[in-house]
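Novice: Sequence first, then the predicted structure, then my questions.
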Amino acid sequence: MDWTQIPDWLSAVSSLGALAFAAVAAIAAMRVYRIESSRDEANAETRKKQESLERRSQAALVSAWWGHDDVDGGWGVYVRNASETPVYDAKFSVLDIHDPNSSERFDLAVVPPASEPVVHSSPVRTEHPEHCRVEVTFTDSAGRRWIRDRQGQLHELGQRVLIWGDAKRVKALRQFFTGFLAEFEVEARFRTGKIEELRDELLDTGASDPVPDIVIGPHDWIGGLVESGLIEPILLSPKHREAFDPLALKAMAYRGDLYGIPYAFDSTALIRNTDLAPEAPSSFEDMLAAGEELRRTGAVEHSFVMQVPDPYYMYPVVLAGGGRFFGSGADGSLNPAELHVDTPPSHVGFERFRELGSAGLDCLRPGIGRDEAVELFVTGRTPYLLCTSRMLSDAQQAGLRFAVGPVPPFEGVAPIKPMVSVHGFFLTRRGRNKAIARDLIVDHLTRSDVSSELRQVWPHVPTLREVLDSSRESDPAVRSFYEACRVGDLMPSIPEMGEVWAAMQRTMVQLVDGDEVAPAARQLSRRLEEVLGRRAIEGLPEQRTGERID
């Protein structure tokens, strides 16, 4: 042993001890930090809850209700601020739970503290005043905005309502959203995009941030959105339900509940330029022959067009050719679990569709999408367009003379039943401003005057009976589209419907490109069997009837 190295050893041991002590001290400090951090977080959460409780304390003492005034014998709004400070900018809505058209509103700049309620007479006109309820929004002394709904429940009112929808519909609806919400000092925010992409984002991410309050879309979304817990049911009273066409409410129902407020029907139809084609075709062959004659003489560029790729438009052509995709349930509705894709009649229908693409007339091309197809029609470069009612505004703005009729079947095939879609407003479960969002879609947008004005801004087939009846009388195009909806089949709203459309779209592209029918049909049938799992799908029952409106 070299005793001269003992000091070095002692120094090393001392250093190691110091390091060990420092490590222990660091661990202890970290533990203390975590304890303190947890305590701070708990204190912050407690303060947050306390502040929220304090905010609600004054608001909870402000109330309004509908009642009979024993003094003058009429009906009115009873208002009471039982707190110790005034509330401001109070807006009162008197709502008939059965008839949105009977609602009335009035404002009070200040509601001072009072030991007894003050009665305000209301100009609401209704045959049954006992059916009315009151909703009030107000600002408390701290500048917070509140809403007490018609059931008397109190909610802190957010600064904005976020609405998701495709650009065309949002453009038409924007003024009706913003106008209503502005009355309550709430801002309308919009996010637009392709309708399929918005649906996919909702399903894939749950719309984690920011969360939409309202989503605009077709009814076939409902199954997937419900099963993913993304939208919530809406209860309408029996009288309120009577204002809608029954088919529209049936479309918005899923497993016994109503999950959307419908506003527009849609289906596929044949739009005809009456200057180029004065007579309605008797068959699909007749239409193609007339279109080809015009093309041969140089009067048009295409004998017939429709947008590609979109299986919603392929569907009626295959049916017109004698094909069939799905069977029927006990209630007569489409049953996607019963497939008829890979059958001889459907092969004939697919072949007739294929002949419209590159393997035949070449009037269907992947490069002719929705905008291109509409442009060809409104500029007179094709006499016939297979489309939905959303192109009516384009044709009317172009000053085009046109007529709407059913998609004609090929000779020897019975009249077809096109696929019918109903567009509506869905209320999301995680929306931050659900109380006012619900009022917007349930009460405001279901008023007859609002629906009528919306139809003037954006031509469509309304779902409210009163507006639908007047529209059918005044507009032959709306009448024809409604007839297509009335005889058609509602799109299934099962959760797998998005995958069904995607599989059908791939087949549509294959056929337009000239692929052989038999392998394409076989591939589609196998894919649909895989998606649907060959499960039996029960008919979806009607939504239950409720006596209140959420």
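Specialist: Nice, thanks for sending it over. If you're wondering where the values come from, they're calculated on a predicted model, not measured in any experiment. Numbering: from 1, shown residues only.
Novice: hey, let's count contacts and neighbours off CA atoms from now on
Specialist: Will do.
Novice: Now do the top strand by length along the chain: which elements does it pack against?
Specialist: In the chain, with assignment by DSSP state E, the single longest strand is strand 99-111. Applying 3 or more Cα pairs under 8 Å, 6 or more residues apart in numbering; DSSP states H and E, one finds that strand 99-111 contacts strand 87-96, helix 238-241.
Novice: Put this next to the previous one:
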Amino acid sequence: MRRITSTVAMMAGVTLLAAACSGGGGSTSAEESPSSSAAAEPSASESAPPVRGDEELVIWTDALKLDAVRAVADQFAEDNGITVGVQAIVNTRTDFITANAAGNGPDVVVGAHDWIGQLVQNGAIDPLQLSAADLGGYAENAIQAVTYDGQIYGLPYGVEALGLYCNKAYAPDTYASLDDVIAAGQAAVDAGQVETSLNVAQGDVGDAYHMQPILTSMGGYLFGQNPDGTYNPEDLGLASPGGLAAAQKIFDLGEQGSNVLRRSISGDNSIALFAEGRAACLISGPWALADVREGLGEDGYTLQPIPGFAGQQPAQPFLGAQAFYVAANGQNKTFAQEFVTNGVNNAEGMTTMYELANLPPALTEVRQSIAADNPDFEVFAQAADNGNPMPAVPAMAEVWAPLGQAYSAIIGGADPASTMQQAQDTIAAAIAAS
């Protein structure tokens, strides 16, 4: 007799803000991306460890993805005559690593691609039994995001990147440069219509994730890339000429300059202020759509990929991919590989993930099918096409806090060149010591 089960193991915990977005970023809150690792997971010490269900195939995810994963898993269970349990775990990544090492974790885990370096380092996930050629129907940079040391570890179902929202009442156009965006917003500020021209979440501890488009447009970068596109943590570009130009631009836009970038704007209020009509424009991701539509109406805003500064390079936000992974010590790895490589890896499964997890699809076929009905998601998919995958290397853990703090200090008036150089030196030393 077939039995399809879904369980929710919601562990009590205290949400702590990370010094990182999608692994870092500092000021990110629950208002920000619900599907990335932008906010830190609760400390394992704050909650009881989850207990693996007794089903034949057990999948761990977070509560926000639960309905989507459960729908796909239930179909797989019915098709294969097995029992499947889907559990929502609060601190998914850390509890998964611990449980997997003890042999009582899930068979499949769902999460952000920038977990991969840490998961591989801890021997927690297996490569998929799929090649890049097998996944030719997916966005190329989504596959790049889930590839580590030349092997594919995750099946991506959704992508996300930052875009530019503007309130049509105050900044009604789409814009060719960030200079034009700021000018339009400033005109609304000067007229007393809004409080801020462009909201970029930073806060007192900074947010390197949201600052990435500004860094890249001015020619800066975090890690250099090897010829094969992988990141080189030994090549830091924060104090490169482009990185220092970005630092100066941030200073000029900061509280001692034009006051566009403000430490009072953080992940706690950046979206809300825009949705309430108190900011002309906003840099944020697809997770802001519901609040923006509710506050400004379906036709009250424009959305476009973030432009670069006039005469400078294109702005490149980070690409984030959400994916399915096979646990290295799962109790039923055969079912796990079958579920990920066949049960989810099809248009029907990916459409279900899109409809219930509410992210731009990674599978091109599904993306094309929904483009006309959800043009906003197509904009974010285009932004992801233009972005660089969030580095999944373990060295990213050493980046977020010092870089975010440097950005916040520069916004507040610290010397841009020396502050950026100090951030690079701190990051380089931490990487060397790790």
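Specialist: Thanks, I have it. Predicted model, so just to flag it, every value in this text is computed and none were measured.
Novice: Would you give the TM-score for this superposition?
Specialist: With the length set by TM-score structural alignment, normalised by the length of the second structure, the two chains reach a TM-score of 0.76; 379 aligned residues with a Cα RMSD of 3.3 Å.
Novice: what does V215 of the first structure align to in the second structure?
Specialist: Using TM-score structural alignment, the equivalent of V215 of the first structure in the second structure is V109.
Novice: Over to P408 of the first structure?
Specialist: So, by TM-score structural alignment, P408 of the first structure is matched to P307.
Novice: which residues touch that match?
Specialist: Counting by Cα atoms under 8 Å, 6 or more residues apart in numbering, P307 of the second structure touches Y175, A176, S177, L178, P314, A315.
Novice: Between those residues, which sits nearest I427 of the second structure?
Specialist: A315 (23.1 Å; Cα to Cα).
Novice: Just confirm the closest one is within a strand.
Specialist: No. Using DSSP: H, G, I helix; E, B strand; the rest coil, the assignment for A315 of the second structure is coil, not a strand.
Novice: which of the contacts of P307 of the second structure count as buried?
Specialist: Neighbour-count burial (16 or more other Cα atoms under 10 Å) applied to these gives Y175, S177, L178, P314, A315.
Novice: show me what contacts the nearest residue to the fourth one once chain neighbours are set aside?
Specialist: Taking Cα to Cα, 6 or more residues apart in numbering, and ignoring the residues beside it in sequence, P314 of the second structure has G308 as its nearest neighbour in space, at 4.6 Å. Taking Cα under 8 Å, 6+ apart as the definition of contact, the neighbours of G308 of the second structure are A176, S177, L178, P213, I214, S217, P314, A315.
Novice: repeat that with 10 Å
Specialist: Residues in contact with G308 of the second structure, defined by Cα atoms under 10 Å, 6 or more residues apart in numbering, are 175-179, 213-218, 314-316.
Novice: so the lengthiest strand in the second structure corresponds to what in the first structure?
Specialist: Counting by DSSP E, the longest strand found in the second structure is strand 318-327. Using TM-score structural alignment, strand 318-327 of the second structure corresponds to residues 419-428 of the first structure.
Novice: Tell me the gap between the matching stretch and the middle of its chain.
Specialist: Counting by Cα atoms, centre = their mean, to the nearest Å, stretch 419-428 of the first structure is centred 5 Å from the centre of its parent chain.
Novice: In the second structure, which helix is the longest?
Specialist: helix 416-433 (DSSP state H).
Novice: Please enumerate the strands of the stretch 51-200 of the second structure.
Specialist: Taking DSSP state E, counting those that start in this stretch as the test, the strands found in the stretch 51-200 of the second structure are 57-61, 84-88, 108-112, 125-126, 147-148, 151-152, 155-160, 163-167, 196-199.
Novice: Same list as before, these that is, but in TSV and with distance to P227 of the second structure included.
Specialist: Shown next, in TSV, are these (distance: least, Cα to Cα, whole Å):
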stretch	distance to P227 of the second structure
strand 57-61	34
strand 84-88	39
strand 108-112	25
strand 125-126	25
strand 147-148	15
strand 151-152	16
strand 155-160	23
strand 163-167	28
strand 196-199	36
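Novice: TSV for the ones you listed, including mean neighbour count and distance to I250 of the second structure?
Specialist: What follows is the strands of the stretch 51-200 of the second structure, written out as TSV (neighbours: other Cα atoms under 10 Å; distance: least, Cα to Cα, whole Å):
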stretch	mean neighbour count	distance to I250 of the second structure
strand 57-61	28	37
strand 84-88	26	40
strand 108-112	25	29
strand 125-126	22	39
strand 147-148	20	33
strand 151-152	19	37
strand 155-160	28	24
strand 163-167	25	18
strand 196-199	28	13
